[in-house]
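Q: requesting a structural model of the entry that follows:
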Amino acid sequence: EEKDAFFEKPPVQDLTKSFRDINLSRPLLKAISTLGFEHPTPIQSSTIPIALLGKDICACAATGTGKTAAFMLPILERLIYRPKRIPVTRVLVLVPTRELAIQVFSVGKSLCQYTDIEFCLAAGGLDIASQEAALRRNPDIVIATPGRLVDHLHNTPSFDLQGIEILVLDEADRQIHEHFKDQMDELIRLSPKGRQTMLFSATMTDEVEELATLSLNKPIRLFINRNTDVANNLRQEFIRIRPAREDDREAIIAALCYRQFNERCLIFMPMKWQVHRLRIVLGLLGLSVDELHGNLTQLQRLEAFNRFKKGEIGILVATDLAARGLDIEGVRTVINYNIPATTKQYVHRVGRTARAGQFGRSITLVVEKERKLLKTIVKNSKTAVKSRIISPEIITKYKRKIQKIQADIKDILKAEEEEKAFRVSEMEVNKAKNLIIHEEEIHSRPKRTFIQAEKRDGNMMFM
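A: As a prediction, this is how the structure comes out:
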């Protein structure tokens, strides 16, 4: 009852309106038309009119429903009529990862292409000096990850949050999961109390409810999709792996990709080394494939993501890094190396396909100990769940194929290790040279301030 009292009831919503009916200015309608959009998605139809009224919003919506445009369009609409005499940063959008920050930045720039609204991207893994220079110019909108933004607040003297009029907390549940809770609390505290705040989350956990209580004022709660159901146009398939045959997984995936699913296919694996190895295996089998995981540099991750998005490669092997938030259009097939630990994680993974009304397929490999979770998924599914059978002869055939290239796999991994060791040595030598050459200048610089988070489970975490 207390929770219900905290939220205001949403007004009656008309989900049949077009973008032209939602009170948007001509520059935005022109951008929407250029991008080829005609009708808003349910989250956009629900959010935009309420956001234009300046009300706080707490929205629970599945990934891929158009959340970014849902909050970005009303923000841009308000900024078109902003005072322009003195540059002021009026909008802050917080996201959990660099990749999502870049994606939100890209969507925002596309939507404001016929306006003079300025954006700044402040995320880890990108050049910090250029970010500081951009922040000093007080751009209209800052899109940031919490850790990097707190760093800038302590090290960029002319930048602060005193002018923030709109705060967006995107993928709030994941920001909490990524241990950004302390930074988010600080950023909320530093933002003016009279601001408008919009919180978006794929799941509405107790932690998210607590964050909503801290950051929102008389918000309107929108449940567009509770994110526990898969899309109706998704065909779910499971491949049962019998006891003592778990090492068949790699051969099964190779067979699936080689024989049928080699275009717009996203494969999820639990470990980074497994992702890398499968990329090598599929590549040696002649398939067009790349990888996405945390051991890659930011540039490598962006290149892999963009190549898959543009269709330059047919298969992307990834860890759960790509399972939430990233918008990859046109994924036809999702293959799960293993069944995720929870139903929610499963829904997040398979939610990369069957989006925007398109047909999609998910194939999940399941061992005996995972059958309990499989039964839960089958029980909760509104559509039929199918069993896919791969003959033992096919599995044996692809195990032999992989066995034949084992020597090549080892050679590639060895060469990569040697190259990595050489690069590290070269970096150390260059670092030593620079310390000698620029010693006086380095010692004259003021020290940067880094934020130390509170202790968690006895370990000190640094952000």
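Q: C-alpha only now, for contacts and for neighbours.
A: Fine.
Q: show me what the particular helix or strand that has Ala212 in it is in contact with.
A: Element membership of Ala212, judged by DSSP states H and E, is helix 206-215. Taking contacts as CA atoms under 8 Å, 6 or more residues apart in numbering, the residues outside helix 206-215 that touch it are 6, 58, 172-173, 176, 188, 197, 199, 201.
Q: tell me the two of those residues that are most distant?
A: Maximum pairwise distance among the contacts of helix 206-215 (CA to CA): 21.2 Å, between Phe6 and Ile176.
Q: look up how far Cys257 lies from Gln403.
A: Going from Gln403 to Cys257 by CA to CA, to the nearest Å gives 17 Å.
Q: quick one, which of those two is more surrounded?
A: Just comparing Gln403 and Cys257: by other CA atoms under 10 Å the higher neighbour count belongs to Cys257, 19 against 13.
Q: in three-state terms, label the more buried one for me.
A: When classified by DSSP: H, G, I helix; E, B strand; the rest coil, Cys257 comes out as helix.
Q: and it, how far from Ile315?
A: 8 Å.
Q: roughly how far apart are His39 and Ala62?
A: Going from His39 to Ala62 by CA to CA gives 18 Å.
Q: got it, and Glu428?
A: 45 Å.
Q: higher neighbour count, the two?
A: Ranked by neighbour count (other CA under 10 Å), Glu428 and Ala62 place Ala62 first, with 26 against 12.
Q: and the more buried one, that's in a helix?
A: No: counting by three-state DSSP, Ala62 is not found in a helix; it is coil.
Q: what's near enough to touch it?
A: Neighbouring residues of Ala62 by CA under 8 Å, 6+ apart: 201-202, 224-227.
Q: same thing but at 6 Å, please
A: By CA atoms under 6 Å, 6 or more residues apart in numbering, the contact list for Ala62 reads 202, 225, 227.
Q: and what of Thr228?
A: Contacts of Thr228 (CA under 6 Å, 6+ apart): none.
Q: which residues of the stretch 51-200 of the chain fall in helices?
A: For the stretch 51-200 of the chain, helices defined by DSSP state H, counting those that start in this stretch occupy the ranges 67-80, 98-111, 128-136, 146-155, 172-177, 181-190.
Q: please generate a structure for the following sequence too, so the two can be compared:
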Amino acid sequence: MDAFRLLGAGASFKKNGKFARDHELFNAQPARRDPAEAARAEKDIERELDFFHTAATQPSASVTADEGSLSKKRKRNHNDDHAANGSLTTITTAEEANAHRKANRIKVTGTDVPYPFASFSDLLSRFELRSFLKRNLDKYNFNKPTPIQMQAIPILLHKRDLLAIAPTGSGKTLAFVLPMVQDLKAHESAGFRALIISPTRELAQQIYNEVKKLTEGRGMKVCMLTKATAATQAQAPELRQKFDILISTPLRLVHALQQESIDLSNVRHLIMDEADKLFELGFLEQTDEILAACSSPALQKALFSATLPSSIEQLANTVMKDPVRVIIGSKEAAAETIDQKLVYAGNEQGKLIAIRNLVQTGGLKPPCLVFVQSIERAKALFHELVYDGLNVDVIHGERTKAQRDAVIDKFREGQIWILIATDVMARGIDFKGVNLVINYDFPQSVQSYVHRIGRTGRAGRRGEAVTYFTKDDAEYLKSIVNVMRQSGCEVEDWLLKLKKPSQEARKKLKKKPVDRRNISTQPKVFKEKRAHKKDIIENSKKKKAPQQEVVTASDHEGDEAD
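A: Model (predicted):
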């Protein structure tokens, strides 16, 4: 990492003078040695865990497992507990349920929370799991349930509303698809009985594929709402094909509802995947319209996400009835299978030098995802890395559906080693075996950070996440440091002593990213020469255009005379 040492070589930030601001950013006031200091990062997050304010007012009506700090001693105890309970195959008592939750870091809040299950055989005996489901679980190698599946599936099978927060890659899709299919049983002609909403088309396609796997051999009809399928649904009601399960993005579904081409009055299961995104201002109006269209009194609602800010607490209260909240690990923590690193790059040129240094030293292990904050920056970084001869491509909203699908397929097949993406791609897309995630641009929120790095370290595999930051990002570092600490990563003392960003600063960053210089290591004088040359060429083209028009006009006059 000599390149990074050179970036800061000889630097000295004095408390007074023109570097006072830099000293304040990177050198917080010395903290007192406090025994509770190790738990502060977690407490900053744990204070927001009680979405429905039940912990203080209804202590007897809630069950909470695995409370307290994640010290190294506690992590050893966690491993011991997990080993001790590894042979547990059935859960029949409250003591066994609480021990199982503790061993798997499952936190639950609510009244009369159903026991988790320890194995799929336990689930089969307790809920009389349908034979085709068991057959499909075996076929696609779903051998051992994940923590979110252990607790969420029994809750949904008991017809309870659910708010579930679990790390990316932890098996949330199966957690809501299995109980839904178990209840639907088989195909009926009643129209849509289950609805799954996701914020992106790519995630909707991924969910569609998983639903098709689990419904094999049962004849259930699954519809992913696209422009083509929406057109077929726009026919007269008696001519429409009857589907059981509908999967869609909010905008596409709202458009169909406004055209009255889709009826959601029979929907009994409403699943909102990536719920934190669906309740943001950009989607909130569409989400409200969808909720209003699902008018069945028997409607069961489930919200799933990897992160869940406290800001949606009131909204969740208004749409759910007596919900159970399930949190795996901590509310805003990444999976423990991800090795997270923060790297100071100095400035925008330093970032490009850093990523090139990774390539030269063998630190860039494909397949690799690189996240930037805008489409323009995605294009610019793509051109820089292509010039370096790297096997790279880019995916963003300005590319067509066919182009995006082709890029995703090539990345999954290993034809593309490095994929540059914007934050939209960080939402739920399951790329198998991503080894490295690079946050080229610092994420705009904790939620964005967790979703980005969650593309690696999935399904128990190890992964690495590197986040570059500059002086402009220093104000927001502590939020990411807290997530790293919560996830069990080693964090240097000076990072723990940084000041927390104010609420106003966090809101400002979430609304608008940091204004950054263009992605390039080319000296300014070369850029000016290139721009000047481009202007000369453009002016030359403009001068030639009128002359060509005159010649063309005279030619036509001659033709008419003949």
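Q: from the contacts of Ala62 of the first structure, pick the one nearest Leu296 of the first structure.
A: Among those, Ala202 lies closest to Leu296 of the first structure (CA to CA), at 26.5 Å.
Q: show me what the closest one aligns to in the second structure.
A: The alignment partner of Ala202 of the first structure in the second structure, by TM-score structural alignment, is Ala306.
Q: look up the closest residue to Gly311 of the first structure, ignoring the ones flanking it.
A: Leaving aside its chain neighbours, Gly311 of the first structure sits nearest to Arg264 (7.2 Å; criterion: CA to CA, 6 or more residues apart in numbering).
Q: alignment lookup: that neighbour to the second structure.
A: Aligned partner of Arg264 of the first structure by TM-score structural alignment: Pro367.
Q: so that match sits right up against Trp417, yeah?
A: Yes: if you go by CA atoms under 6 Å, Pro367 of the second structure and Trp417 touch, sitting 4.8 Å apart.
Q: give me the mean distance between the helix holding Ala212 of the first structure and the second structure.
A: Once fitted to the second structure, helix 206-215 of the first structure is off its aligned match by 2.8 Å on average (mean CA distance after the TM-score superposition for the first structure).
Q: next, the angle from that helix to helix 181-190.
A: 20 degrees (axes from the mean of the first three to the mean of the last three CA atoms, to 10 degrees).
Q: may I see the buried residues of helix 206-215 of the first structure?
A: Neighbour counts over helix 206-215 of the first structure (16 or more other CA atoms under 10 Å) mark 208, 211-212, 215 as buried.
Q: can you add distance to Asn232 of the first structure and give those residues back as TSV?
A: Output for the buried residues of helix 206-215 of the first structure, formatted as TSV (distance: CA to CA, whole Å):
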residue	distance to Asn232 of the first structure
Val208	27
Leu211	32
Ala212	30
Ser215	34
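Q: tell me the one of these nearest Ala70 of the first structure?
A: Closest to Ala70 of the first structure, out of all of the buried residues of helix 206-215 of the first structure and judged by CA to CA, is Ala212, at 18.4 Å.
Q: what lines up against the closest one once you look at the second structure?
A: Alignment note (TM-score structural alignment): Ala212 of the first structure maps to Ala316 of the second structure.
Q: against Met220 of the second structure, how distant is its match?
A: 30 Å.
Q: same thing with Gln286 of the second structure?
A: Applying CA to CA to Gln286 of the second structure and Met220 of the second structure gives a distance of 27 Å.
Q: now swap in Gly389 of the second structure and tell me
A: From Gly389 of the second structure to Met220 of the second structure the distance is 48 Å (CA to CA).
Q: of those two, who's got more company?
A: Just comparing Gly389 of the second structure and Met220: by other CA under 10 Å the higher neighbour count belongs to Met220, 18 against 8.
Q: hang on, that one packs against His187?
A: Yes: the pair Met220 of the second structure / His187 is scored as a contact, 4.5 Å apart, by CA under 6 Å.
Q: give me the element Leu419 of the second structure is part of.
A: Judged by DSSP H and E, Leu419 of the second structure forms part of strand 418-421.
Q: what's the mean deviation for that strand versus the first structure?
A: Superposed on the first structure, strand 418-421 of the second structure shows a mean distance to its aligned partners of 0.6 Å (mean CA distance after the TM-score superposition for the first structure).
Q: can you tell me the closest non-neighbouring residue to whatever residue of the second structure lines up with Asn155 of the first structure?
A: Aligned counterpart of Asn155 of the first structure in the second structure: Gln259 (TM-score structural alignment). Spatial nearest neighbour of Gln259 of the second structure, chain neighbours left out: Ala234 (7.6 Å); criterion: CA to CA, 6+ apart.
Q: next, count neighbours for that neighbour.
A: Neighbours of Ala234 of the second structure under the rule other CA under 10 Å: 15.
Q: ok, Ile313 of the first structure next?
A: Neighbour tally, Ile313 of the first structure, other CA under 10 Å: 20.
Q: helix/strand/coil for it?
A: coil.
Q: please apply the same query to Tyr344 of the second structure.
A: strand.
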